[in-house]
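> Sequence and predicted structure below; questions after.
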Amino acid sequence: MQLLYEHRSPPRTGRKVALIITGALMVVALLIFPPEGLVTTWSLWALACALQLAGVGLLALPPVIHLWITRREIIIHPTGPVRRLPIQHIHDMELSGTEEDPVLTLHLRNGEELDLSDWTDNVPEVMALLAQLGVARRDA
């Protein structure tokens, strides 16, 4: 199976590292300026540890794959509950919406309509790839 297109969720590594750095800065601040009161001290230490652990835990999670396109089929959510659409089952595709928020709708041969815009951010590239694979475009 030759993979022609793949859409993953963005890694957002900067936000995850920011959680770790914020927790580390809190630890440094707690060491330099220890607060008064046992409950406040333990609460701030727990928050600092939780931020660091959340950042490290999120870094360990792989990004979610939303869409694969091969020469023979479109596979939606390949790592979860998989939905496979053979290319020959697609009657045509239609582009609607605005330039900022395009909507790509696939019309299947069984009469079903499937919005691919929920599964990808790069609608023009997906449309061009599907046209190259032989899917006709419906004019609105």
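Perfect, thanks for sending it.
> Only C-alpha atoms from now on, for both contacts and neighbour counts.
Noted.
> The longest helix belonging to the chain - contacts with which helices or strands?
The longest helix of the chain (DSSP state H) is helix 38-60. Applying 3 or more CA pairs under 8 Å, 6 or more residues apart in numbering; DSSP states H and E, we find helix 38-60 packed against helix 13-32.
> Flag every buried residue along the helix it packs on.
K16, V17, L19, I20, I21, G23, A24, M26, V27 (16 or more other CA atoms under 10 Å).
> another structure for you, compare them:
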Amino acid sequence: MTDVVDAATRSRMMSGIRGKNTKPELLVRRFLHGQGFRYRLHGKRLPGKPDLVLPRWNAVVFVHGCFWHMHDCRYFKLPNTRTEFWREKLSGNRRRDEAVRQQLEGMGWRVLVVHECELRDRPQEALAALAATLREVRPSS
């Protein structure tokens, strides 16, 4: 099946999909900051460039979109067009996520992942659970 829009329109549409500073990420950032957590953004020196790096808590947080990370929830659906392309692309994302998790854990970091669906369906619960998980380990002084 051919695309229903021309190449220029598709390019414009795809350029609007952000990888940083997404609404779910901003929600997590505002909440954690309000809870007293301090963090660095998009740790360029760490594998996978985590969305939030909390050195004092020895933790990194990834805020994952359900589609791009093939999360098993109601918000993920494999596209009906170019199915094999999307399956391979999204499976590659999942493999990379797991490799990054292993690398970071090997470096001694706690890796926390918040999915878009958790923030849509039950945001206060998801954010409170994230903060509680972060607090499980006392910060280094």
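Received, thanks. Worth saying up front: this structure is predicted, and the values here are computed from it rather than measured.
> Work out the TM-score between the chains.
Scored against TM-score structural alignment, normalised by the length of structure 1, the superposed chains reach a TM-score of 0.26; 49 aligned residues with a CA RMSD of 3.7 Å.
> picking that back up, could you dump the buried residues of helix 13-32 of structure 1 into a markdown table with distance to V123 of structure 1 added?
Shown next, in a markdown table, are these (distance: CA to CA, whole Å):
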| residue | distance to V123 of structure 1 |
| --- | --- |
| K16 | 28 |
| V17 | 30 |
| L19 | 32 |
| I20 | 34 |
| I21 | 36 |
| G23 | 38 |
| A24 | 40 |
| M26 | 42 |
| V27 | 45 |
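> Now flag whichever of those is closest to I65 of structure 1.
Set against I65 of structure 1, the nearest of those by CA to CA is K16 (18.8 Å).
> show me what contacts the closest residue to V27 of structure 1 other than its chain neighbours?
Nearest in space to V27 of structure 1, with sequence neighbours left out and distances taken as CA to CA, 6 or more residues apart in numbering, is A48 at 6.3 Å. Contacts for A48 of structure 1 (CA atoms under 8 Å, 6 or more residues apart in numbering) come out as T22, G23, A24, M26, V27.
> these two touch, right, the first one and L53?
No - contact between T22 of structure 1 and L53 fails when scored by CA atoms under 8 Å: they sit 11.3 Å apart.
> buried stuff in the biggest helix by length in structure 2?
With secondary structure taken from DSSP H, structure 2 has its longest helix at helix 83-106. Buried residues in helix 83-106 of structure 2, defined by neighbour count with 16+ other CA under 10 Å: L90, R94, D97, V100, R101, L104.
> pretty sure T70 of structure 1 contacts I76?
No - between T70 of structure 1 and I76 there is no contact under CA under 8 Å: 11.3 Å.
> which one of the two has more residues nearby?
Set side by side, T70 of structure 1 and I76 show more neighbours around I76, with 21 against 18, by other CA atoms under 10 Å.
> That one and I90 of structure 1: what is the separation?
14 Å (CA to CA, to the nearest Å).
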